[in-house]
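Chemist: what's the 3D shape of this:
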Amino acid sequence: MTTEILRDVLDRWKAAVDGHEPQRVAALFTEDAIFQGLHPYTVGRQGVADYYESQPRGMTAAYRVLQTREPADGLVLGYLDVDFAFTDRPTLSVKLGVLLTRTQDGWRIGHYQVSRLG
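Modeler: Next comes the predicted model:
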């Protein structure tokens, strides 16, 4: 069940990233989400939208779920491989950790952290 929840949210995240729709990406996060991309971290949806607005058009994301856990009711932890592909430079491969929270509006990303591990 945790993998299905994770895939549902991340499929929508991927579609919004691939479509360069930063507001749609941000809507998948909680209002107070901690977001750590490859720039200094932000808190909240506006920081998420700003981050994805700054990404080049044509960037796409492909993910692979490595692990999921349900640390408590209403929480899903995911650890993933993500490849960000670009039109003008090599693909960037990262690890992504996310914590999903069940809200009254459905599952949202409450914590998102990318790292470049070898």
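
Chemist: can we go C-alpha only for contacts and neighbour counts from here?
Modeler: OK.

Chemist: Tell me where this structure has strands.
Modeler: According to DSSP state E, the chain carries its strands in the segments 29-36, 42-43, 60-72, 75-85, 92-103, 106-115.

Chemist: can those go into JSON lines with extra columns for mean neighbour count and distance to D50?
Modeler: As requested, the strands of the chain are arranged in JSON lines below (neighbours: other CA atoms under 10 Å; distance: least, CA to CA, whole Å):
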{"stretch": "strand 29-36", "mean neighbour count": "21", "distance to D50": "11"}
{"stretch": "strand 42-43", "mean neighbour count": "16", "distance to D50": "10"}
{"stretch": "strand 60-72", "mean neighbour count": "15", "distance to D50": "17"}
{"stretch": "strand 75-85", "mean neighbour count": "18", "distance to D50": "17"}
{"stretch": "strand 92-103", "mean neighbour count": "18", "distance to D50": "19"}
{"stretch": "strand 106-115", "mean neighbour count": "19", "distance to D50": "15"}
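
Chemist: And this one, please, so the two structures can be compared:
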Amino acid sequence: MVPQVLIPLAAELAPPERRAGVVAGVQIGLMTGIIGSRVVGGVVGEALGWRSVYLLAAVLTALAGSVRSRPPEFIASLERMTAFGRIGRPDEIVSVVAFLASPEAGWVTGQNIRVNGGAV
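Modeler: Just a heads-up that it's a prediction; the model follows:
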């Protein structure tokens, strides 16, 4: 979901005269990251086994999530992008993940479920 939020966020935060360049830079960075991660994942998987790729991804995700200091203008811009006018709470996200991991979600297959407060 980060790419869907990051590009409009960069456009909103950039001054109008630099907006196109900023959006292009973010898009280039995202594509480089996507392609680079495929290469690194393949090399790590080949060298250490496929489970190590998932372990590394979990560790990196936990590290990224532990960074708590966000500039107030960043939070405010995220809040303006949602229908509810606020960012989500962890319990709101966890409840959806818990449902999808439960037997009740057995017929949910191959779906993109956006838990984003109606972000536009």
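
Chemist: Quick check: TM-score for this pair?
Modeler: After superposition, the two chains reach a TM-score of 0.28 (TM-score structural alignment, normalised by the length of the first structure), with 54 aligned residues with a CA RMSD of 4.1 Å.

Chemist: related to what we said a few turns ago, now the strands of the first structure in JSON lines, with distance to T3 of the first structure?
Modeler: Below are the strands of the first structure laid out as JSON lines (distance: least, CA to CA, whole Å):
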{"stretch": "strand 29-36", "distance to T3 of the first structure": "18"}
{"stretch": "strand 42-43", "distance to T3 of the first structure": "25"}
{"stretch": "strand 60-72", "distance to T3 of the first structure": "6"}
{"stretch": "strand 75-85", "distance to T3 of the first structure": "8"}
{"stretch": "strand 92-103", "distance to T3 of the first structure": "11"}
{"stretch": "strand 106-115", "distance to T3 of the first structure": "13"}
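
Chemist: Compare those and give me the one nearest A15 of the first structure.
Modeler: Nearest to A15 of the first structure, of all the strands of the first structure, is strand 60-72, at 8.5 Å by CA to CA.

Chemist: Taking their axis directions, the closest one and strand 92-103 sit at what angle?
Modeler: Strand 60-72 of the first structure and strand 92-103 meet at an angle of 40 degrees, taking axes from the mean of the first three to the mean of the last three CA atoms, to 10 degrees as the criterion.

Chemist: which other helices and strands contact strand 60-72 of the first structure?
Modeler: Using 3 or more CA pairs under 8 Å, 6 or more residues apart in numbering; DSSP states H and E, the elements in contact with strand 60-72 of the first structure are helix 2-18, strand 75-85.
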